[in-house]
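**Student:** I'll drop the sequence and a predicted model, then ask my questions.
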Amino acid sequence: MHPQRDRAQLAMKDVSKAYGDRSVLDQVTLTVRPGEKTAVIGENGSGKSTLLRLMAGAEQPDTGEITVRFPGGTGYLAQTLDLDPSDTVQDAVDAALAELRDLEHRIREAEAGLSERKPGDPGPTDQELAAYGDLLTAYEDRDGYRADARTEAALHGLGLAHLTRDRALATLSGGEQSRLALACVLAAAPELLLLDEPTNHLDARAVVWLEDHLRSHRGTVVAITHDRAFLERVTSVILEVDRDLRTVTRYGDGWDGYRTAKAAARRRWAQEHEEYLTDLARTEELVAAAGARLAATGGDPKQGFGKHRRSHEAKLSGQVRAARTRLDALRRSPVPPPPRPLAFTGRPAVTDGPGTGDRDGTATGTGTGDRDGTATGTGTGDRDRTATGTGAADRERTATGTATRTGTGDRARPLVELDAVSVGDRLRLPSLRVASGARLLVTGENGAGKTTLLRVLAGDLTPDTGTVIRRARIGYLPQELPARPTRRTLLATFAAGRPGFPDEYADDLLALGLFRPEDLDVPVASLSVGQQRRLALARLVTRPADLLVLDEPTNHIALSLVEELEQALDQYPGAVVVVSHDRSFRARFTGDVLELRAGRPADAGPAYASGEAAVPRT
């Protein structure tokens, strides 16, 4: 065991934390053992960052005890960075290494005190030698001799090798500042690392470097993350923060152990529900049978007379009372069924072959996202036309992109057709066809035009030039939530656009297991980001659609729900066009890939080889 690990400790006991009247954590008790690589997961707004701030000492609990004792130091990376814009890169590095620099200074002072002795002076005392030895041990435990080398390695590994040390922080992008803060925390090599979303702003190469670095870290790691690939490679323990219950549950054996435990819990829940139904039915039969026997005693001479009859009636009455008491208890404390798995409501659209049917499609309506941002658009068959203008020149430079997985290819008319579409300088797409049953993953760097393309497909954005034809009901999940959410209640928003009254849809919403009954009357504006995203998913999966247009569908939701969403998409028979930065989602995606660069289709390459897709080409 590492010499300091037996003295290290991170524990919480009965910790509660609230902001105003909003309780975030309630009576949380947990332990992180020395050397563990621990991930904190949960949907946005569940209290993950609060938990980490409490561990770091950046905030104090309202009640309860927190013990954080790591002789090798603690490094904390917050989501919101505290860097002075006037500082330089070197200032940031020096601040991160302040404890090591202090140790170096004290070691030099101790060495000077031990060496600056005149002839005849007594030698160093045992206390002086012991103090000097303790300083050296502390410095070596922090691997202080390699601090500068670690700094260079971290800057290089996180893609910051180009930064000069005199560069002002104000001149760095937000992503560069985040990576610099992470590099500084890692360079200090504290025994305990507390990291809030460390993979944010990292490219694929930097993420792999970070994973390797944390796997080899000799101390303890607690990291908030939504990255399942990171969980699989790095973590040995999962702490799940439940926003609704305001609790934290610990799972061992890493990500696989977490998934296994959650599946087992669901099976137990289903079994307990079945046992409850069986017990309820049996008790109802007992009550009915005992009541019938009691009623029959009054006219049955075989039951005897006098005290014998009264004794028999009393016995039956007692049985009836006991059965009714048991029945009342069961009805007061029902065991509900587990939430039904997510499943999209939809069936593939049927489109006419070439030359048949009207050019404007087979359905009506237009796909637009609801103004509250929580629902997804439907709508089909509309044709958006704009003046072609500059589009003609683009058509000469590039050809056609098609996504299909049904094999109907040229015979069936596409669900959506885009021709010579442009949106400012954000998107210039010569042609795109989305066929029934297609699967298309749109990739590209930030700002490449991915979201713009999805908005055009869904009908949420009208292009400046070009033609868009839709022949499908479209379900659209936008990436961003509205800046000003509606004041309508959760249930009213879920039911918006459907016939009848909102209360008629309460059971449908609750059956998904995404909300509790007490949530239904809460205004959407009062919901957390994660809850608003759950509401958007609830609307999406319960509305028929032939084409799903999904922009970062795994954002802001609990990882258990992410896995359900993936399984639902696997079973969905309609077409899907999706943008996602989720590495696990992308790795399991089966279909075609369209890469955008500066708003234009990239050259054809190996990524386009799957399926029957014809690729954009120049």
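**Tutor:** Received, thanks.

**Student:** rest of the way, CA atoms for contacts and neighbours
**Tutor:** Noted.

**Student:** Which residues are in contact with residue 136?
**Tutor:** Counting by CA atoms under 8 Å, 6 or more residues apart in numbering, residue 136 touches residue 107.

**Student:** Confirm it sits in a helix?
**Tutor:** Yes. Residue 136: assigned to a helix according to DSSP: H, G, I helix; E, B strand; the rest coil.

**Student:** State the distance from it to residue 569.
**Tutor:** With distances taken as CA to CA, to the nearest Å, residue 136 is found 57 Å from residue 569.

**Student:** before we move on, what about residue 593?
**Tutor:** Distance from residue 593 to residue 569, by CA to CA: 17 Å.

**Student:** Those two: which is more packed in?
**Tutor:** residue 593 (25 against 19; other CA atoms under 10 Å).

**Student:** so which strand or helix has that one?
**Tutor:** Using DSSP states H and E, residue 593 sits within strand 592-597.

**Student:** again with residue 316
**Tutor:** helix 306-332.

**Student:** And here is the other one:
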Amino acid sequence: MITAHQLEVRAGARLLMEDVSFRVAAGDKVGLVGRNGAGKTTLTKILSGEALPASGSVQSTGEVGYLPQDPRSGDPEVLARDRILSARGLDDVVRRMRTAETEMGSDDPEVRERAMRRYTRADAELHAGGGYAAESEAATIAHSLGIEDRILAQPLKTLSGGQRRRVELARILFSGAEILILDEPTNHLDADSIVWLRDFLKAHSGGFIVISHDNGLLEATVNKVLHLDANRAVMDVYNMGWKAYLTQRETDEKRRKRERMNAENKAKTLTDQANKMRAKATKAQAAQSMLKRAEKLLAGVEGERRADKVAHIVFPKPAPCGKTPLTAAELSKSYGSLEVFTDVDLAIDKGSRVVILGLNGAGKTTMLRILAGVDRADTGRVVPGHGLKIGYYAQEHETLDTGRTVLENLQSAAPQLTDTEARSVLGSFLFSGDDANKPAAVLSGGEKTRLALASLVVSSANVLLLDEPTNNLDPASREEVLAAIRSYEGAIVLVTHDEGAVHALEPDRVLLLPDGDEDLWNDEYADLVSLA
């Protein structure tokens, strides 16, 4: 159980919410919602014990499993299977058993005997922790999330960002924690995995808090909604399912509007009457009393909800370039013995629209990183054409320098901007006032997305490499990104699970990985997007 009592939450000097109290017990399946920047990720960090509130307290009983938006993947040398097993402390046991098994094949009888004793002890520990059934359970969860056996056998350092995130999700679900806190758990999941996750959460006997922009997941699983209203700096608690919440929230907004209008009308009448009476000395005291009543009326109702602010996103007018600004020839990439792709050719013409498709782990992100010059191919070459200027959006936000502020990150992307111009751009991306001075390290996933997109906007790039650009965005911000993709005049190479993003792109070509086959786009490929 998690109990929050009179929490005050701030981002620097900015108040996100105050006097917030609620409880999550077994059976409470909670959707935590609110626009980007409302404080959802900050609140989950506080609830998981990774951050402290400005005031108030959080108490938890039982184990809490937390999947952050940017999960930490542990030791990069650890195998993916062992990372998942570590949720129940079984990873060390399994490693000792593997080592003992190897030594049991030694020619030295003393080494064999010691190894057998170690194996027996480790085997007993494994049984005490759930035995081989626990290993089987971990494997089942992993497979249900699209993590194949070959991936489970790889070190974390060889996995893509999407694969690492799925490993972390599998680890949290395997942990057996009574309360789960999941921040955007459907990121990087294919359609089948999302359906499986819905069923898992519906069957979970404990409680959970989930942040998600997947309305289908929320509708299928939650029985309680916590809505963070950034305009009012409060949390509204709805003890009901998703559809009922949407209806009730609209009713509440209409009620607040009526109450505000009635209070304003009454206050205006009192104020007008007081102004007439103040001219007469004998009625001055009565007039003052009326003014106080008017102020009390206005203070006693909640302000009408202002429309949520949305970042206004327009990708840059591309700098002049040649007919084919970017060419790649015979690209190959491997991680140890794992071959990702081989002999891939690609030519990006001026203004072309290319989508890269492939199953998770096929090398889509790796391909973009090589095209962007972040990683090097094992073989082949990337050839910049005349006037090439690349704008790279990384799904894990690696292009941001977390040791620098929001303002410094933007200025590094566009050194020609004055301080005033840079702050103006940041304001259009909802970073106002002191927000510009926040370290990038403390930003939520949605805020990092906005900052990375702002850096693209000022780049004057003529080739955009976009890796999952709609992840972590609320519906209104996502629509802004889709509109920016539609209207951009330069070339775009896109990796996405978002069918809407591909529709906005209107691709003319598709690159299929890991085979490297290139084809003209047709609607039959659209069915592969959500599976990729």
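**Tutor:** Everything's here; your move. Please read these numbers as outputs of a predicted model, since none were measured by experiment.

**Student:** Not counting sequence-adjacent ones, nearest residue to the spatially most central residue of the second structure?
**Tutor:** For the second structure, residue 472 is the residue whose C-alpha lies nearest the centre (CA atoms, centre = their mean; 3.7 Å). Of all residues not flanking residue 472 of the second structure in the chain, residue 446 sits nearest, at 5.0 Å (CA to CA, 6 or more residues apart in numbering).

**Student:** Quick one: neighbours of the one you found, just the number.
**Tutor:** Look at residue 446 of the second structure: counted by other CA under 10 Å, it has 20 neighbours.

**Student:** Let's verify it: helix, strand, or coil?
**Tutor:** helix.

**Student:** my guess is it meets residue 35, correct?
**Tutor:** No. Assessed by CA atoms under 8 Å, residue 446 of the second structure is found out of contact with residue 35, at 9.3 Å.

**Student:** which residues touch stretch 127-147 of the second structure?
**Tutor:** Under CA under 8 Å, 6+ apart, the answer for stretch 127-147 of the second structure is 81, 84-85, 88, 90, 125-126, 148-149, 163, 166-167, 170-171, 173-174, 189-190, 193-194, 196-197, 360.

**Student:** again, 7 Å this time
**Tutor:** 84, 85, 166, 170, 174, 189, 193, 196 (CA atoms under 7 Å, 6 or more residues apart in numbering).

**Student:** same check, this time on stretch 64-76 of the second structure
**Tutor:** Residues contacting stretch 64-76 of the second structure (CA under 7 Å, 6+ apart): 48, 155-157, 164-165, 168-169, 172, 177-184, 445.

**Student:** How about stretch 423-437 of the second structure?
**Tutor:** So stretch 423-437 of the second structure is in contact with 311, 312, 405, 406, 407, 450, 454, going by CA under 7 Å, 6+ apart.

**Student:** mind listing the helices for the stretch 51-200 of the first structure?
**Tutor:** Assigned by DSSP state H, counting those that start in this stretch, the stretch 51-200 of the first structure shows helices spanning 89-96, 98-115, 126-141, 147-157, 174-188.

**Student:** how distant is the second one from the center of its chain?
**Tutor:** By that I understand helix 98-115 of the first structure. 46 Å (CA atoms, centre = their mean, to the nearest Å).

**Student:** Please identify the buried residues of it?
**Tutor:** Judged by neighbour count (16 or more other CA atoms under 10 Å), helix 98-115 of the first structure contains these buried residues: 99, 100, 101, 103, 104, 107, 110.

**Student:** before we move on, back to that, rebuild the contacts of stretch 127-147 of the second structure as TSV, extending it with distance to residue 60 of the second structure and neighbour count.
**Tutor:** Output for those, formatted as TSV (distance: CA to CA, whole Å; neighbours: other CA atoms under 10 Å):
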residue	distance to residue 60 of the second structure	neighbour count
84	24	27
85	24	24
166	26	24
170	22	26
174	20	23
189	29	22
193	30	21
196	28	14
